[in-house]
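Student: model this:
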Amino acid sequence: MVDKPWSLSDEQRAETVTRVAQNIESLAFSRGVDIKDAEARTIAADVEKKAYTVATVEATTTTGFRPHDEVLKSYARKLAALVLDKVQATNGKDQEAGARTDSTELDLAGDREFLTAESASEALAPLLAQGSAITKVKFSTKSFGRDAAEVAARAVANVAASLEHADLSDIIAGRPEAEALEAMRIISGALSQVQLRSLNLSDNALGEKGVRACAAAISGQVGLQRLAFQNVGCSIRACQAVAELVQNSGELRALHLYNNMSDNEGAIAIAQILSRAPLMEDFRMASSRVGGEGGIALAQGLSAGSSLVKLDLSDNPMTAEVAPALAETLRGHEELQVLNLNDVALGDEGIESIAEALPANLVELHLALNEVTAEGAANLAVALARLNRLQVLSLRENELENDGAIAIAQALTHLPQLRTLDLAQNQIGRLGAVALAKAVAGAANLERFDLDENQISEGGIDQIQDILEKAGLSKTLSLEDNDADADEEGDEGEEEGEEKGGADVDDLADALANKATL
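Tutor: Next up is the predicted model:
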């Protein structure tokens, strides 16, 4: 590393602007776009300023400064990318979302940019204007350092009386840790004077230190309804910090955590917030390494209320251990519409417990990657017959095989509003697939029927396509990558396959009929 920061002289930057302006005119002409000299010059000055800011930030590391040549290449690459973006925009006009005219909302999301004090003042001008009454801000994709954060703090203070929603997701990308934390502290300090209804801190590399840097924006909120910490490095200690800071959760209706490393202890900490949030409607803690113990704690925390509309615990290794507690919680949330339990390793045992507790108002049910076999499918099918509002059913990547598919098929006739059925990668052969096709043939609202990567023979594929074509649903079908030779024995006769189910099929049919009339 070198011992002084990278920079260019004013003369060098001015010469760069001149050359870039010429290139813009040439590129525009070749694309049939009319850009005048003055406009090209303005665009060139703008993109050079952004590229120079990016290079200046990237020149600094935690241990010193990058070599001049390395930073210069970064500067040139950013310049080229920005020029192409500008020329491709219609007539060279900036199409960023920040140009919206809605007087109650400022959305900066668009091209990535490292903001300086000057560029932050320009971007946040609607917030800084006298008499501004903006209620919602989104700073995403703009990276704030100390100087830009100071401007943002003044802007937030200026609209403190009207601001209700603050989206601070992805606002410190590329900044050294110390500067990033300081920027979060500065902006959060300004938000402490605002009574927010929603706060989004997702997609920032926070960790525990970052969460605590946002303390001022979190701890004083008494009417906060929506809070998000998605993809922020929310480790065990970070989750504990969140639980410590979010004490006023009586009005909280949505809490989202995703793609973190929370584990059981982190989930237990988050469960403390849930136990103080009786109005919770939308909870997500997906892809967070939560096991059975943590899942049970979350389920118990959610029992504090009865208002859940959406619940997403997907991609966590909770296993069947969580099923009894979760089932008990589901029974208390009769208005639940969306349940996502993809990839939580429930197995047949867990599916049986969950199936019995599914609320009747469910609209979407996601149970992919749960090692469900025909046994679990039979239990699930009985429950599905009660869910006459169901529109989306995903059992992707399980182990249903023909018997499981036939069981599910019998339940489908009780789902008049079904729009999406995903049974891809389930080792389903011709018999099961044909049973499913016959069952959905009467589904007037069907939009997608996915049987990709199963074991359906060529004869079965032809038969399924014929059934759906006659029903006017052929465009809904997806049958890619089936192993056409894997189920040749299924072509010997459908009757033989149906006999294979024997009394079990008859028992299931009786159970479905009874459940459907409850």
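
Student: C-alpha from now on. contacts and neighbour counts both.
Tutor: Will do.

Student: relative to Lys138, how far out is the nearest residue to Ala360 once chain neighbours are set aside?
Tutor: With sequence-adjacent residues excluded and distances taken as C-alpha to C-alpha, 6 or more residues apart in numbering, Ala360 is closest to Leu387, at 5.1 Å. Distance, Leu387 to Lys138, by C-alpha to C-alpha, to the nearest Å: 38 Å.

Student: counting neighbours, go ahead and name the busier of these two.
Tutor: Neighbour count, other C-alpha atoms under 10 Å: between Leu387 and Lys138, Leu387 has more, with 24 against 20.

Student: contacting residues around that one?
Tutor: Pro359, Ala360, Asn361, Leu362, His414, Leu415 (C-alpha atoms under 8 Å, 6 or more residues apart in numbering).

Student: between these, which has the most around it?
Tutor: Neighbour-wise, these (other C-alpha under 10 Å) top out at Leu362, 23 neighbours.

Student: list the contacts of that one.
Tutor: Glu335, Leu336, Gln337, Val338, Leu339, Leu387, Arg389, Leu390.

Student: helix, strand or coil: sort out it for me.
Tutor: Following DSSP: H, G, I helix; E, B strand; the rest coil, we place Leu362 in the coil state.

Student: from memory Glu328 sits against Ala357, does it?
Tutor: Yes - assessed by C-alpha atoms under 8 Å, Glu328 is found in contact with Ala357 at 7.2 Å.

Student: could you also give me the structure for this next sequence, so I can compare it with the first?
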Amino acid sequence: MFNQKQWNQLLAQGERGLQERVKTECRHYTSIDLKGAKLQLIHIQMIAEILQENKTLTSLNLDSNNIDSEGAESIAKALIKNKTLTTLHLGLNNISDKGAKSIIQALIENQALISLDMSGNHIGCDGISNITDLLENNRTITTLDLYCNNIGVQGAKRIAQALENNKTLTSLNIGLNNIGDEGAKNIAQRLEKNKILTSLNINYNNIGNEGAKSIAQALEKNYTLTFLDLYFNPIDDEGVKSIAQAIAKNSSLTFLNLGANNIHDEGAENIIQALKTNKTLTALKLDSNHIGYEEQAKIEQALERNIHVASLFHGKGIMRVLKKVLSKFWI
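Tutor: Here you go, the predicted model:
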């Protein structure tokens, strides 16, 4: 991997001839990781030019470099010509909707990239229309990270519509986007019919009970989703009851994160009942809720009947539960 240390060594030799030195060095690698390297626009443009000609690189990480929309346009031009890159990280770069449009238009032509990280780029609802074009026209992207882009309810609706026709996306992260109950409902409606997506992150999204009920309904009909992250949403016992009932019937989900919601003992009791019949869940996170020690003890008992699940609590509860689970593998 060509990393920041090697980059700094080449940069220390001066700007003159830097592009040729980097170009020569990168011939020996399949991956470039320059996350947080404080690259200037001229450096981004240089890397983009190298990318156009390079035949060995499969992964490029430019996270946290503030490349903005102009830098994104340079990368986009390279993506049109490059046929080997499969993973691209552009998170936290202030790309905005303008830069996102350039990247997405390039990827509609590019049929090599598999994984795209555009998290934390202020794309907004307007920029999401470009993302939906990608989902509807690209046939190679399997992993898409749009975490923290302020897409809101309307953005969630557009993504949901695009999921209806997409046949390749298996992992979607739209956490911290304030999609709310309405946005969650739209995503859930597509999940009922979607047979491709296996991983969905919708944490930090202000999803309440109504959104949780829609997701639960989808889980009863969906048999491909294996990973669901609902961390830090205001879902209380009412919403968790619906999710628990869905878990009891669902036979595909292996990871469920309900940490930092508003779950009390009543909600925990419903989860306990679900664990009696569910045989596929391997990781259940319930930390930072309001579950008493008595209910934690009951979940311990449920775990004794199901050695596959690791249920997480803060403090002493987590150690007690994990010791119970782990001891079963060392008999």
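
Student: rewinding a little: higher neighbour count, Glu328 and Ala357 of structure 1?
Tutor: Ala357 (20 against 17).

Student: for Asn482 of structure 1, what is the corresponding residue in structure 2?
Tutor: The equivalent of Asn482 of structure 1 in structure 2 is Asn289 (alignment by TM-score structural alignment).

Student: about what we covered before: just give me the closest of the contacts of Leu387 of structure 1 to Thr319 of structure 1.
Tutor: Pro359 (20.9 Å; C-alpha to C-alpha).

Student: just give the nearest non-adjacent residue to that closest one, would you?
Tutor: Using C-alpha to C-alpha, 6+ apart, the closest residue to Pro359 of structure 1 is Glu334 (5.3 Å).

Student: how about the strands in structure 2?
Tutor: Under the criterion DSSP state E, structure 2 contains strands at 2-3, 31-33, 59-61, 87-89, 115-117, 143-145, 171-173, 199-201, 227-229, 255-257, 283-285, 310-312.

Student: the closest residue in space to Gly292 of structure 2 that isn't next to it in sequence: neighbouring residues, count only.
Tutor: In this structure, Gly292 of structure 2 finds its nearest non-sequential neighbour in Asp265, 6.3 Å apart by C-alpha to C-alpha, 6+ apart. Using other C-alpha under 10 Å, Asp265 of structure 2 has 17 other residues around it.

Student: structure 1: which residue goes with Asp265 of structure 2?
Tutor: Using TM-score structural alignment, Asp265 of structure 2 sits opposite Glu458 in structure 1.

Student: would you confirm that its match contacts Ala484?
Tutor: Yes - taking contacts as C-alpha under 8 Å, Glu458 of structure 1 lies within contact range of Ala484: 5.2 Å.

Student: just put the strands of structure 2 in JSON lines and tack on mean neighbour count.
Tutor: Shown next, in JSON lines, are the strands of structure 2 (neighbours: other C-alpha atoms under 10 Å):
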{"stretch": "strand 2-3", "mean neighbour count": "16"}
{"stretch": "strand 31-33", "mean neighbour count": "19"}
{"stretch": "strand 59-61", "mean neighbour count": "20"}
{"stretch": "strand 87-89", "mean neighbour count": "20"}
{"stretch": "strand 115-117", "mean neighbour count": "20"}
{"stretch": "strand 143-145", "mean neighbour count": "20"}
{"stretch": "strand 171-173", "mean neighbour count": "19"}
{"stretch": "strand 199-201", "mean neighbour count": "20"}
{"stretch": "strand 227-229", "mean neighbour count": "19"}
{"stretch": "strand 255-257", "mean neighbour count": "20"}
{"stretch": "strand 283-285", "mean neighbour count": "18"}
{"stretch": "strand 310-312", "mean neighbour count": "22"}
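
Student: any chance of those strands in TSV, with distance to Glu73 of structure 2 too?
Tutor: Shown next, in TSV, are the strands of structure 2 (distance: least, C-alpha to C-alpha, whole Å):
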stretch	distance to Glu73 of structure 2
strand 2-3	23
strand 31-33	19
strand 59-61	16
strand 87-89	14
strand 115-117	16
strand 143-145	19
strand 171-173	24
strand 199-201	28
strand 227-229	33
strand 255-257	37
strand 283-285	40
strand 310-312	44
